[in-house]
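Chemist: okay, structure incoming, though there's no sequence with it:
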């Protein structure tokens, strides 16, 4: 567990806010590692293979992404409909973030925070990639149907939108200068998707054009989009505390691509 924790955390020791993760409810990673050393425990370098998570570090970018199945398969109570979700830090600063969780109550907010629309990925026909309900239940789960990866590129497929007759393909490509994300709804047959990108509250949007958005930290460039908009939303770093921020919405047909370039 120490090895896995060491692999998933950011350089500053904080955790990504994936699934039912929140700050302020458990010892920090630094405290856990210090305690382990006092107990004379040892840990090794660990890869994130079986977990379905991956971490890319290149130049100013530090990115954690999800290309795995919902799990654990026998009781996925803390899972969200977030297949192909990701978080991105640039120059050590949070940029694209997950919405986190603010409650375990079985209410509208808990339902929203588990749905695809609360994450940095794609909806089809307004539907989540997996059916989340009842606070801790998951049905019609998205399954990874293909995965190809090397050090700086991952191509993955999931079947969460099989009722709509499409498979979602997402390509992550990263180098020292930019992140590229390409989404395709296969087969190409006039299917409509919505791509969502949640920004950290410290990120300021400077300008919005038909094919680009400039922020105080990086620039988005979009290709193959039908419409781009900015909307208000709330994210949670801790339980019972929600913070106002912005998210980008992008409507597209069949396929789209966007890049994130450090400004």
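Modeler: Here it is on my side, so go on. No experiment lies behind these values; they were computed from the predicted model shown.
Chemist: hey, let's count contacts and neighbours off CA atoms from now on
Modeler: OK.
Chemist: residue 212 reaches residue 225, doesn't it?
Modeler: No - applying CA atoms under 8 Å, one finds residue 212 not in contact with residue 225, separated by 10.7 Å.
Chemist: who's more crowded, these two?
Modeler: Counted by other CA atoms under 10 Å, residue 212 and residue 225 do not tie: residue 225 has more neighbours, with 20 against 16.
Chemist: spatially nearest residue to that one, not counting backbone neighbours?
Modeler: Spatial nearest neighbour of residue 225, chain neighbours left out: residue 252 (4.7 Å); criterion: CA to CA, 6 or more residues apart in numbering.
Chemist: go ahead and confirm the one you found touches residue 222.
Modeler: No - the criterion here is CA under 8 Å, and residue 252 misses it with residue 222 at 10.5 Å.
Chemist: try it against this one:
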């Protein structure tokens, strides 16, 4: 880093770096949204009235494709998932609404205060989920038919639609940061369209007078708004939501004189070509967002098939690759790996995602060959399997340089499953607020990799900021033994200055992890390799320095860790965020080495064998 740059405050460096990496479309989109949100809202123009006037008095709707898709999707949900949706929808109808594991009790369940609903202490995402009408999604996925749902569930959610239409205006100050945030509009449009199909389609009786018209008018109004507010400024998974929402609007209103279908299909095409990497992984490199985005593409294919429209070849090819990569990422416990911004409970369960894809026509293929090839693996996740478990290593970049929001300092980090049980975990995400937990979840200390001193390999800050990037290089050999080699060197503009090489060898019933660090920082600061254990795993350090990991009952041996070339072995307690708003304590192993005058080399052997083998005496981190 040059001296003038080094002297800048960290916030200035991060904002400067982030802004200079944005693409022109993002900058223009940010400027346009800011102007609309601040300047236009102050004009004496009735924007809400203009949108209302643009909605035709009579609307012809085609709910058949949405009904068919809902049936397919619901059919792939497990009984426990269905019961969960039913329970959550009943509670919401009683006024107890829970998102992000934070609950608000509405005084009047059927008439929520959309602008002052008591969620001020929660992140903005809580309100956006309310604006997206997520409880309606729980009802229609939990109950096959509205007549199967409790009367109060249907009555309350019907009233929510009427209340929203009557009381939530377009153009209020701050509207693009609250009720009319385009991402929330996209999800709202998708949910209301499906709710309309569930509530009023087929032979369902007992639909209240005017409900069909109210739903159709509100969906139409949302589509008009979204078409004018496609999120070029945000990009990423938001554009996929925009594209699918407009595609749904075009299918729902086939006689409308609006190019929604073509626009939505075009957005999905451009976005998919940009965001899906050649191996099928999503470029934000979050397994959670990959599952969400893949599910949206599966829905697009399902709706087109149900509407007797031919899905274009590019859509089928993109979706097939994305589904194959999601299947490749599936761990033994069938729950998402939590790399980068990822938690449980935001996407559909992994088995449901894959079951839905299979039901739509994207069947179970073998793991895609490119991800296990030395020449492939653009996303960068590699599996190293042994007789007793599976290890997943992150050998790819942290995410796109112009979209740092969901990226973590997890380069060369590992996750481990032993006999199907999650043993070494990532940290997950507590929320998207600018706080200590957000910083920890994104920091190198929150991942199973090496930290030099107190520095970050890539500077982080705020909710989403990230400084000068570096990209690892990775080599993978899938023979027996399986070998992974990866390294990265901190960027010249980064505060840290070192190179990290990690080699992982897997054979029979063990993994050997060896780290080398060299550079100015390693000569003055110690290096620490961390292993974060699942909360259900108990860890003890023996006098010899060997580490034993057992199940929560402390009677079932899971793993032995043999530190190599370290000066200190210790355990500490850290936080684990498996879901938004949830924190659990876990044990973390810290292996310290250095500083050294030259190359710092150390590592560990992971041995999960039931026979309790000891580490071979020939193993030496310096060899």
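Modeler: Thanks, I have the structure now. Since we're looking at a predicted model, the values are computed, not measured.
Chemist: hmm, back to that, counting neighbours, what do you get for the aligned partner of the residue nearest to residue 225 of the first structure in the second structure?
Modeler: Mapped onto the second structure by TM-score structural alignment, residue 252 of the first structure lines up with residue 593. Using other CA under 10 Å, residue 593 of the second structure has 23 other residues around it.
Chemist: please apply the same query to residue 55 of the first structure.
Modeler: Each residue near residue 55 of the first structure was counted by other CA under 10 Å, and the total is 20.
Chemist: so which strand or helix has the counterpart of it in the second structure?
Modeler: Counting by TM-score structural alignment, residue 55 of the first structure lines up with residue 383 in the second structure. Here residue 383 of the second structure, judged by DSSP states H and E, is contained in strand 381-385.
Chemist: distance from that strand to the first structure after superposition?
Modeler: Mean deviation of strand 381-385 of the second structure relative to the first structure after superposition (mean CA distance after the TM-score superposition for the first structure): 1.3 Å.
Chemist: so who does the match of residue 252 of the first structure touch?
Modeler: 526-528, 565-568, 600-602 (CA atoms under 8 Å, 6 or more residues apart in numbering).
Chemist: can you check residue 514 of the second structure too?
Modeler: For residue 514 of the second structure, the contact set (CA under 8 Å, 6+ apart) comprises 502-504, 601-604, 621.
Chemist: and it, what's its match in the first structure?
Modeler: Per TM-score structural alignment, residue 514 of the second structure is aligned with residue 182.
Chemist: which part of the first structure matches stretch 33-43 of the second structure?
Modeler: Mapping stretch 33-43 of the second structure onto the first structure (TM-score structural alignment) gives no aligned residues.
Chemist: next one: stretch 104-124 of the second structure
Modeler: Following TM-score structural alignment, stretch 104-124 of the second structure has no partner segment in the first structure.
Chemist: not counting sequence-adjacent ones, nearest residue to residue 213 of the first structure?
Modeler: residue 220 (5.1 Å).
Chemist: the one you found maps to what in the second structure?
Modeler: Using TM-score structural alignment, the partner of residue 220 of the first structure in the second structure is residue 561.
Chemist: check contacts around its match.
Modeler: 546-549, 604-607.
Chemist: the same query, at a cut-off of 7 Å, please.
Modeler: Shown in contact with residue 561 of the second structure (CA atoms under 7 Å, 6 or more residues apart in numbering): 546-548, 604-607.
Chemist: all set, thanks.
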